[in-house]
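Colleague: below are the sequence and a predicted model; questions follow.
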Amino acid sequence: MFRRQGAGAEKDNAISAAKADGVAKTSQTDAGKAYESTIEQASSVSSANNDKANSIREKALEDVVEVDADLEDENDPEIKDIPPEVRRVVSLHDDTTLPTITFRYFLLSIIFIIPGAFLSQMNQFRTTYAPYSVFFVQIASNYVGLWLARVLPKWTVPLPWGCSFSLNPGPWSVKEHVLVTITAASGATSNQGASSIAISDLYYNRKIHPAAAIFFMWAIDATGYSFAAIARQVLLYDPQYPWFQALCQTALFETQKKNIKSPTKSARRQMHIFWAVLVGITLWQFLPEYIFPMVSSLAFLCWVAPRNPTANFIGSGLGGMGFLNLSFDWANISNYNAGVPLFLSPWWSQVVLFCSFVFCCWILLPAAKWGGLGHFHEGLMTNRALTADGSKYPIADLVTPQNTFNQTAYDINGPIYVGVQQLWSMFFDYASYVSAYGWIAFFGASQIRTAYRKFKNRRKVAGKGINHQYDDRLNVLMRSYKEVPLWWYVVLFLCSFISILVIVAKGILFIPVWTYIIALATGAAIIVPLGWLYAISNFQLPIGTFNELLYGAMVQVYTDGSYRNPVGASVYGSIAGDAWYRAQYMLQDQKIGHYMHVPQRAVFASQVFGIILGVPINYASMSWIIQAKREYLTGEVVDAAHIWTGQSLATSVTTGVQYVLIGPSRLFQETIFKPLPYAFLVGAAAPAIVYALHRLFPKARFDLWNTTIFFSGASIFYGNVSTGYLSRFIGGFVVMYWAYRYRYELWSKYNFILAAAFDAGFNLNMLLIFLIFGSAKVISAPNWWGNNADNAERCFALDS
């Protein structure tokens, strides 16, 4: 992305000179020959010495990996298409004999999915969060795997039909390690379908049968995984798409592998730094999360004028503009709701996102509060449905016991209003969705066309039945394994399709059958454009409420008022939206398998196993949260720390009422909602304008000012939390701009390791807080100066 300078550039120049003299090529050739010779030696070892043979193979890999990054010949046709940052991380050699799916794999998957699925689903009800870290699983599972390889007996367990498996097939394999991590990434996550089930219970007192709920949650995940087949050939195998999150995890896998088998001084230092940062973050997070919440949002203006309403609103990051507000809480700094992680996202994407934050919080918010922006000024900092006087709208009254629209209640309470901030959040939400298509049409179409032409001109490798259109080293290595056949994806889709179809047909999920078919179609349509954006920028576009709007428009055809339960919009949105989210997860983890040379079929099986195991745990977690935090989630009790606000649920409820009960046609006729349809025009025009500027002024790099990321950032509801963005911008400047440009060698060694340590430390802290202070009896932190019961920031006059 940026031209390297400083020490890193000098080293690159030296290496280039060496290559010109033929030195690097010779060294790499010698290393490759040595590796092949050692593998032949390992193959000659008898089956009784499998442990020794595996050790020889892995040691050979370690020896040759050391020269991969710097001594590969960039003119080699198998090397030149692989990006430099990938070559510096990924091994370009493979041992096809390493074990993959073993007894140890299943045991470790179960151990790590159960707590992960629980915590991840719990996070969905929090205002800010950092997800259950796959890096934590990656670190911990490696040590447990090594321990199991030492203590498990080497027994062979017989199975029916002449099959058997070994409890301990030999040394702990890096491919087993990768598969355990991928399975956890699949199963130890939250589930989109839980929102619909929770809203039905919390707001409408309709509890969905547990069996139907679990099958629905599993099926939407499986649908997304099957949809990954749509973009796999275009976005997965093409080396020009780095998939930064996958590259980050690969860097840690490679470091762990080196540190175990043949630790170099550099590898040992990397692991020492990883553990030091992990322990430090784990201990530090007790302060903002429990003991000293004030450090989660340092509102300096509130310290100067704690009783001044204006200063409080400007400075507060928990209900205000967050101006000059800093945070030392990793949940706020990382805030994956924003979609641009500090250590993993290119600097340009972080700049665009910060600009959207400044535009919303430091320009639009004061304009709305004091400048007359908008016609309705009640409830500026809330995303809940309101009446004309700003009080909470009794939305449950709008649904009759027969699941139809209650016109009488609507006439009594009047039209639904929302705050100005929620209004522009909806506007930019629509704009970002349309912009995604426009951006790829102008800036990504040529790449997609090239990939498609390669796919059409693919050739079959003799005897394998595998289609390959790329000839880089990584793709050549993967030809040793059988590709996942298309019919596997088709079967997975049919299982999910039938499950949801039956549930919908029985009237359990509030939507008509034909809208389910359209949800599948709209979900499939966005896989390639949004996958392309994520593959190049590490930005995952939140689908937002466009799907709910579409559903609301469709159900208006039922003039008798049937299918007017607002939960239907959330159900539809989870089906269409999770198709993209889960497809992205599958593609990203398959890219990890690609980088680590893990058989494609083993990766596919591990991902499906993950959701089978994780979904029931998701449901159990959701049920516990609803029971324990019901008053906070419904807004009956206000959480002083703004953690248990159920912000995403509140937004879903509001949009469901607007789009399903009121209907888009009636809604957009109301004065405050009339500007919203213009968002589609803005979303379509903005990429065209930026593209024209880019063609006129190519050196100005207008192509980096991604309108989709900007609109998506502007659509974030900052009413509850507007802190952490300035801290992340400062950190991003240091890490992804200064260090990347001027300390590239240091950055390449430690950046991804630090990313893993921060996320792993935060999630370990969350787990410890839950076990120590919340698992048996909830123990609240004592109130003191740094944990004021009235306001954690000490903004005592805050009034939005």
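Modeller: Sure thing, it's come through. Numbers count the residues shown, from 1 in each chain.

Colleague: rest of the way, CA atoms for contacts and neighbours
Modeller: Will do.

Colleague: quick one, longest helix in this structure?
Modeller: Longest helix in the chain by number of residues (criterion: DSSP state H): helix 600-634.

Colleague: check which helices and strands that helix sits against.
Modeller: Helices and strands touching helix 600-634, by 3 or more Cα pairs under 8 Å, 6 or more residues apart in numbering; DSSP states H and E, are helix 103-123, helix 174-187, helix 193-204, helix 210-227, helix 567-595.

Colleague: just checking, next helix/strand downstream of it?
Modeller: As assigned by DSSP states H and E, the chain's next helix or strand after helix 600-634 is helix 647-656.

Colleague: got the angle for the longest helix of the chain vs helix 174-187?
Modeller: Between helix 600-634 and helix 174-187, the angle comes out at 30 degrees (axes from the mean of the first three to the mean of the last three Cα atoms, to 10 degrees).

Colleague: buried ones in the helix or strand Gly761 falls within?
Modeller: Here Gly761, judged by DSSP H and E, is contained in helix 744-773. Residues 744-745, 747-767, 769-770 are the ones in helix 744-773 that count as buried (16 or more other Cα atoms under 10 Å).

Colleague: tell me the helices and strands packed up against it.
Modeller: Judged by 3+ Cα pairs under 8 Å, 6+ apart, helix 744-773 is in contact with helix 7-20, helix 134-151, helix 244-261, helix 265-284, helix 330-334.

Colleague: next, the one to line up against it:
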Amino acid sequence: MATYTSNHIEKIDSLEDEKDVKERDFTTTQVLSPDEADSVDAKDLGATREDVLAAEEKVEGMSLERCVKIITEVRTMHKHDQNFPTDILIKMNEFLDNPDVLANPDNHPELVHEMKLEAVMVTENSPYAEVRGVVDPTDDFDMPTFTIRVWIIGVLFSAAGAFINQLFSIRMPSITVGTEVAQLLAFPFGKLLQRIFPDKEFRLFGRTHNFNPGPFNRKEHMLITIMAAVAFSTPYTGYIVFTQALPMFFNNSYGYDFGYQLLNTLGSNFVGYGLAGLTRRFIVYPSYCVWPGSLATLALNKAFHSDDSQAVPGPFGKLYSWSRLRLFTVALIVTFVYWWIPGYLFEALSYFNWLSWIAPHHKTFNMIVGFKNGLGLNPLPTFDWNMVSGVWPAMVLPMFSITNYFAGVIISGFMIVGIYWTNAFNTAYLPINSNKTFNREGGRYNVTRILDDKGMFDNEKYQQYSEPYMSAGNITLYFWFFAAYSATLSYTFLYHRHELNRGFKSVWRDLKNKIRARRGQAAEEDDDEFAEDIHYRLMKRYKEVPEWWYFLVLCGALAIGMAGVGAYPTNTTMAVVIYGVLLAIFFAVPLGIIKAVTGSTVTLNVLAEFIGGVIVPGDALAMNYFKMYGYIVTAHALSFANDLKLAHYTKIAPRYTFWAQMIATLISSFVCTALFNFQMSFKNVCLPNAAFKFTCPGDYTFFNAAVFWGTIGPIKIFGKGGRFTSLLSGFGLGFVLPIAIYGLQKAFPRQHWLRQIHPVMMCFGALIWAPYNISWIWPALVFTFISWKLVKPRYLAFWAKYNYVLCSALSAGIAICAIVIFFALQISDITLDWWGNSDYDKGCETAACVLRPIPEKGYFGPEKGHFR
């Protein structure tokens, strides 16, 4: 960050005096001279004009002593933070490590001034430009928040969204209403209630309320969005209920019992919420916990509730003055119209596997370039934004994150090639990149052939059928899953132990202060005040949610979940619920920190399956309970924590957020549970000829995984002498990888590119395989590079104003278009049958090719009766 002096300010002010930029249209041009452009260039300033002007107003009150304390704490917190600008960190090192700077500050006026600006910036705003662009460092404490309008719209949206998402969750393809749709529709609904509701007060719960407390505001809007985000997530219980009750799966009649369904739904949902609240000091409140994925939501909220027509300099030497809302509206309409082409009229543009058209039957070529059945090495794989951001939200998450992710994709891709072409694990007889499980004849593994009448493992049937086999892509996936889990633990300790220590100190300090207050003693001061940004300090005005509230929710949900297991003939100990929650507690903070910094989630599903299968071998249902509470509780906790960060940024009182999430979760739980039996009543449900295409693809995957991990069990597969035992070396590699990177960073401190390496994200990138491939991530890398490396450093104000709003508009436009296409055409099975929709897949893209044919004897692997 270069020094921003009064000369810079005067030059920028002179630009505004010369042109009335507020009256400019988005397309109006103004070519800036090189000197003028440099004065507002983000590459030099590291902040927008408004950010630095605000800091300049307060820099005179920043003493050198206070500046040193702030910069010292900021450097400690952010020295390993890839989101924090490297050039700023270099300046901090020079400021703190050069004795002459502090001894003779008058000899270094530019550096001292620059560090004072930075100290003001990080304490009076956010340390990150992307946060400053969408979150205001101010708060209206008296702004109405939990209003009647929020109750009405939030409850209706929660119920409607939960109903739609659950009803069509078993359809292939599914239809999903996203949070961006709720956020978009909430604004006109809020404005409508603002117009029709009377300005009349009433008393409720000892407080005075107003039907119409003024204009529909940003806090109300965000609270409705948070309720929708909670409710739109369908409960994981659905997988267990469907696979347990239906005859093509386990066929247990008590799976139809509403009480059983409700107890397990409430238990799994609310345990996650309680855990999120208990970990908020570690993954919500700290400023380094950016939660990048939430910034698009915040940008859209700001677009609806701010007047931002002031022009900003952007590409091609122009000034751009469209408001965020205007850009959002136009982009949404354009996206809605355009997506009819790849979404319905010309579907080949989505899976644009044009390289396969060159030689559709060439096995090796298609295994490398194939979009659907290959590794996806395709420079132009799609014209569909839904595919571009399908795996990775392009332009939203940080560039360092996707770079590490892509590096992991490439490294693991070479691993797949090595495994496949050497026929390791008999993979050459199978498709190269599939998430299916195969038998020794190369067909789909039929798990029902190894079960007895009670759904338990039958070794005699197993020995007469087949061992399970996996593709090279799936084998690689499991190896890197194991690596990601151990890497998460070692990385968190090495790179975030300072932050963890601060979190535990905060918990201990609050506990002591409560004891002091009871004794009439003064509270102990927070010695980390310089590490907190303005948002944390503003939120201190509001009453906090006591820890015991969340703990009570956690314990209550745990008891409900145990009742759901123990009160029915599941033949499963209630202890699996406790084991699962313990796993979630152990990983919630490490995974939460990584999610808050990178925007990506390392899920616990494989680890939960692995441990659950070891604890309860041969019992698929018991393993499912362990998986549900070990995996989905953590996933829900991180999702709820993300919503808590949205409320934190928007300055919504924590207790309002608490009740909004609780209410939305309760509504979603009852609505979705009420639909389970209704869905299972459809004709031929979960069969190929099911009504409304309710073929339950996710439930079949869940059932196969249950039998694979629960019935067969990880001991047979990964234990001593098992076919895939060597994959357990991933745990060792993952644990060592962060240590090696940390050592390189310490050994070569001047190689600043090493600071951008994130070993967990590299492991996470390898998890894209089976069924996804390079074609799903390469376009996101290109668009993110353009946004974060070409536009952002040169036109920071332009990028901060428009980047996240554009992403929200693209996602919302596609979501609305998909809903219209589904209900207007697809639900009635109205299709366009032409080459661009049905015949563009040829050869190996229609049915996956294999490297080697099945041996003449008709199978591969050991003889029957000799399986482990």
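Modeller: Cool, got the structure. Not measured: the values here are computed from a predicted model.

Colleague: once they're superposed, what TM-score comes out?
Modeller: The TM-score (TM-score structural alignment, normalised by the length of structure 1) is 0.83; 736 aligned residues with a Cα RMSD of 3.8 Å.

Colleague: that older thread, the helix holding Gly761 of structure 1 vs structure 2, average distance?
Modeller: Once the two are superposed, helix 744-773 of structure 1 sits an average of 1.5 Å from its aligned residues in structure 2 (mean Cα distance after the TM-score superposition for structure 1).

Colleague: state the span of structure 2 onto which that helix is aligned.
Modeller: Counting by TM-score structural alignment, helix 744-773 of structure 1 falls onto residues 796-825 of structure 2.

Colleague: tell me which residue is most central in structure 2.
Modeller: Ser600 (4.9 Å; Cα atoms, centre = their mean).

Colleague: find the nearest non-adjacent residue to it, please.
Modeller: Of all residues not flanking Ser600 of structure 2 in the chain, Ile594 sits nearest, at 7.1 Å (Cα to Cα, 6 or more residues apart in numbering).

Colleague: tell me the secondary structure for the equivalent of Phe710 of structure 1 over in structure 2?
Modeller: Aligned by TM-score structural alignment, Phe710 of structure 1 pairs with Met762 of structure 2. Assigned with DSSP: H, G, I helix; E, B strand; the rest coil, Met762 of structure 2 falls in the helix class.

Colleague: let me see the contact set for Met762 of structure 2.
Modeller: Asn404, Tyr405, Phe406, Ala407, Gly408, Val409 (Cα atoms under 8 Å, 6 or more residues apart in numbering).

Colleague: any buried residues in the helix or strand where Glu40 of structure 1 lies, and which?
Modeller: Counting by DSSP H and E, the element that carries Glu40 of structure 1 is helix 23-43. Buried residues in helix 23-43 of structure 1, defined by neighbour count with 16+ other Cα under 10 Å: 23-25, 27-29, 31-32, 34-35, 38-39, 42-43.

Colleague: go on, stretch 700-720 of structure 1?
Modeller: Of the residues in stretch 700-720 of structure 1, 702-703, 705-720 count as buried by neighbour count, 16+ other Cα under 10 Å.

Colleague: now do stretch 47-56 of structure 2
Modeller: Within stretch 47-56 of structure 2, judged by 16+ other Cα under 10 Å, the buried ones are Ala47, Thr48, Arg49, Asp51, Val52, Leu53, Ala55, Glu56.

Colleague: how many residues are close by the aligned partner of Leu604 of structure 2 in structure 1?
Modeller: Taking TM-score structural alignment, the alignment pairs Leu604 of structure 2 with Ile543 from structure 1. As a burial measure, Ile543 of structure 1 scores 22 neighbours (other Cα atoms under 10 Å).

Colleague: great, nothing more from me.
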